[in-house]
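Asks: build me a structure from this.
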Amino acid sequence: MNKAPHLLLMPPNWIGDVVMAQPAMAAIANHYRNQLGSEHITVCGRSWLSDLLPYLNIPGAQYEATIPAADTAYVFPNSFRSAWQCKKAGVKEIIGYQGQWRKLLLDRALPHRISLKHEHHRLSYLDIAGQMKFTTADTEVCLSTPDGDKEAGRTLMQQHGLNPERVICLAPGAQFGGAKCYPAEQYAEIAYGLVESGWQLLILGMKEDKQVGDLILQDLRGPHWNAAGTTSLAQALQLISACKMMLCNDSGLMHIAAGLAIPTVTPFGATDPSRTAPSGPAVKIIYQPAECSPCLKRECTVAGHPCMTNITSQMLLDACLSMLK
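Replies: So this is what the prediction gives:
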């Protein structure tokens, strides 16, 4: 009897891209588990994957910090380095998109059939599974909350004076850069409107987002919590799973909330929603492009940041309240 292959998945390098790649990774893992009997499925990459992996709906997959000498690796990053790391680790078969001078390192160098300039990134990841003839029945992102995590999130909220039945998460940052960020002053107006409607605000983000979080919350009455920079990713995931809605920029947390079926409202401007909009059953995108949209730049170079200021705080407040009905 042939030994079932050890499968290695190397996801993309950004949280949002990992979530967009979830349907593809699940399809590959399901094929190896159900058709080939694989019980050894390893996910390897950045350290925060150990927190995110339990949410990715890939049963049996385990995180490892070091690349193992697996039988087959699917390499989602397009870099030469990622393929070379697998080769150096002794992976027997390496599969991924061709490019970046790595064709000779790949045992299956797949052509790019989906244009990232015109089509959604999720479809590009799915085409890796498609070119391997694997079934991709679930083409939308479908994340799941591990047992106990939602209750842990509710407990964290209560410890900071919040009523979990009334909590809205607001994530005002974006790791890619300021061009994606909606103005803090207008977020503050939305926050005020939400509080006046009986909701409570919880700010999530990196430590760099704490100052803008303080600005958003400074005039609010009642319970609120600026958790930016004070939680681990694992705790942030628990809080998102327990909240009633997510209001955020185009970011990794946006993709997570939408994939968990949390109602999600997002202003888009510098990025193109047709390429990176979140996948989920309760998503509202507000997009009022300027002449320069989508610029795809890290920082806005146009006076007034028009792609964001074209979106009024009332537009976003109305979208939030309609999602909360």
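Asks: contacts, neighbours, all on C-alpha from now
Replies: Noted.
Asks: by contact count, what packs against the helix or strand containing residue 158?
Replies: Residue 158 is located in helix 149-159, with elements delineated by DSSP states H and E. The contact analysis (3 or more Cα pairs under 8 Å, 6 or more residues apart in numbering; DSSP states H and E) places helix 149-159 against helix 233-242.
Asks: contacts for the helix it packs on?
Replies: Here helix 233-242 makes contact (Cα atoms under 8 Å, 6 or more residues apart in numbering) with 48, 51-52, 145, 149-154, 156-157, 164, 169, 204, 246, 256-257, 260, 262.
Asks: change it to 6 Å
Replies: Outside helix 233-242, the residues within contact range by Cα atoms under 6 Å, 6 or more residues apart in numbering are 51, 149-150, 153-154.
Asks: tabulate these in a markdown table, adding columns for distance to residue 213.
Replies: Below are the contacts of helix 233-242 laid out as a markdown table (distance: Cα to Cα, whole Å):
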| residue | distance to residue 213 |
| --- | --- |
| 51 | 24 |
| 149 | 24 |
| 150 | 23 |
| 153 | 19 |
| 154 | 21 |
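Asks: are any of the residues you listed buried, and which?
Replies: Using 16 or more other Cα atoms under 10 Å as the burial test, the contacts of helix 233-242 include 149-150, 153-154 as buried.
Asks: any idea how far residue 26 is from residue 134?
Replies: 10 Å (Cα to Cα, to the nearest Å).
Asks: show me where the stretch 51-200 of the chain has strands.
Replies: Listed in chain order, the strands of the stretch 51-200 of the chain (DSSP state E, counting those that start in this stretch) span 61-64, 72-75, 93-97, 108-110, 167-171, 200-203.
Asks: second chain to compare with the first, below:
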Amino acid sequence: MKILIVGPSWVGDMVMAQTLFQCLQQRHPGCAIDVLAPEWSRPILERMPEVRQALSFPLGHGVLELATRRKIGKSLAGQYDQAILLPNSLKSALVPFFAGIPKRTGWKGELRYGLLNDIRILDKERYPLMIERFMALAFEPGAELPQPYPRPALQIDAQSRDAALAKFGLSLDRPVLALCPGAEFGEAKRWPSEHYAKVAEIKIRAGWQVWLFGSKNDHPVGEDIRSRLIPGLREEAVNLAGETSLAEAIDLLSCATAVVSNDSGLMHVAAALNRPLVAVYGSTSPGFTPPLAEQVEVVRLGLECSPCFDRTCRFGHYNCLGQLKPRPVIEALDRLVGDPVEVE
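Replies: Reported below is the predicted structural model:
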């Protein structure tokens, strides 16, 4: 059984997609799973043992370029028994159609009749979680999903991890608090810098070191957090946001004693690395995309106006995050790692 997955466009969604791959391997032991996805996702897919190979998709999000999609599809002709589409867009259905893959599975989306021949109708009440919507595509319509649900589990190569530590001059002589203060989705998912800084200060005074993670866009936020620490403490916080590749960020996150993160792709990466994790939610809901791990504490206020799922606050106050003070996060950290554990 050879299966082509058309992957999602977000880091967190790609991590959660591993639950689908696990279900496919359970249903078709030894099946070959290839994932067609943006090149940035390769470091994630390479750390999933269920995936045979990552196929780089050269077009950006929202770009049609019909001729390029036809060319890619023709290059894949005759190689797969089934295609499973995780995006719901019409564009995502074109490559499997042009490839002539016999069975093309996906949820009913924008005008995909004819492009898909195994169209599913989504029951959002039956499948409230994103992973349930992914996993259901591994089975026949109406089938019960396996219990307990699988969890994403990224595998780290020790040599690659050690190389990242050496490259950035990092050591594991003290407990590591990883902070992930960014969120590509928008401001309504970002816990304020001053709150992150207070958490960092408390843990540094307790003998920890702090590593800040994120994309290039998050580097200024990391610097803002560091600037709020007094000299002597500031030096114990390293801003890695925008400095690491995604592969290096994953490997370094695996070293964390604990992680505090917004609802973001790195939150899902930390969960898939089974790191003790405090997840801070504002405009979004853990009822749809919760971090999937054993050692997780979700902290949120649950105001009347949230979750709104807006990128920016329609009222302009961001109270769901601004009024969420550091104390609940510190208390959650203490419950998870009151006595810091050694990193394996």
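Asks: quick one: which two of the contacts of helix 233-242 of structure 1 are the most distant?
Replies: Among the contacts of helix 233-242 of structure 1, the pair separated by the greatest distance (Cα to Cα) is 51 and 154, at 18.1 Å.
Asks: related to what we said a few turns ago, present the strands of the stretch 51-200 of structure 1 as TSV; the columns should include distance to residue 322 of structure 1 and mean neighbour count.
Replies: Below are these laid out as TSV (distance: least, Cα to Cα, whole Å; neighbours: other Cα atoms under 10 Å):
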stretch	distance to residue 322 of structure 1	mean neighbour count
strand 61-64	38	18
strand 72-75	40	23
strand 93-97	41	23
strand 108-110	43	16
strand 167-171	14	26
strand 200-203	16	25
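Asks: can I get the ones you listed in JSON lines with distance to residue 43 of structure 1?
Replies: Listed next are the strands of the stretch 51-200 of structure 1 as JSON lines, based on distance: least, Cα to Cα, whole Å:
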{"stretch": "strand 61-64", "distance to residue 43 of structure 1": "5"}
{"stretch": "strand 72-75", "distance to residue 43 of structure 1": "10"}
{"stretch": "strand 93-97", "distance to residue 43 of structure 1": "14"}
{"stretch": "strand 108-110", "distance to residue 43 of structure 1": "19"}
{"stretch": "strand 167-171", "distance to residue 43 of structure 1": "27"}
{"stretch": "strand 200-203", "distance to residue 43 of structure 1": "30"}
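Asks: nearest to residue 268 of structure 1, of the ones you listed?
Replies: If you check each of the strands of the stretch 51-200 of structure 1 against residue 268 of structure 1 by Cα to Cα, strand 167-171 wins as the nearest, at 13.8 Å.
Asks: how about the closest one, aligned to which bit of structure 2?
Replies: Across structure 2, the stretch matching strand 167-171 of structure 1 (TM-score structural alignment) is residues 176-180.
Asks: report the distance from the matching stretch to the chain centre.
Replies: Computed by Cα atoms, centre = their mean, to the nearest Å, the chain-centroid distance of stretch 176-180 of structure 2 equals 16 Å.
Asks: that one vs structure 1, mean deviation?
Replies: Superposed on structure 1, stretch 176-180 of structure 2 shows a mean distance of 1.0 Å to its aligned residues (mean Cα distance after the TM-score superposition for structure 1).
Asks: so what touches that stretch?
Replies: Identification of contacts with stretch 176-180 of structure 2 by Cα under 6 Å, 6+ apart yields 208-213, 256-261.
Asks: list just the nearest of the residues you listed to residue 330 of structure 2.
Replies: Distances from the contacts of stretch 176-180 of structure 2 to residue 330 of structure 2 were compared by Cα to Cα; the smallest belongs to residue 260, at 9.5 Å.
Asks: any chance you could map the helices in the stretch 151-300 of structure 2?
Replies: Shown for the stretch 151-300 of structure 2, the helices assigned by DSSP state H, counting those that start in this stretch span residues 158-167, 193-205, 219-227, 246-253, 265-272.
Asks: distance to residue 14 of structure 2 added to these, as a markdown table?
Replies: As requested, the helices of the stretch 151-300 of structure 2 are arranged in a markdown table below (distance: least, Cα to Cα, whole Å):
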| stretch | distance to residue 14 of structure 2 |
| --- | --- |
| helix 158-167 | 21 |
| helix 193-205 | 26 |
| helix 219-227 | 23 |
| helix 246-253 | 13 |
| helix 265-272 | 9 |
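Asks: for residue 324 of structure 2, find the nearest of these.
Replies: helix 193-205 (8.5 Å).
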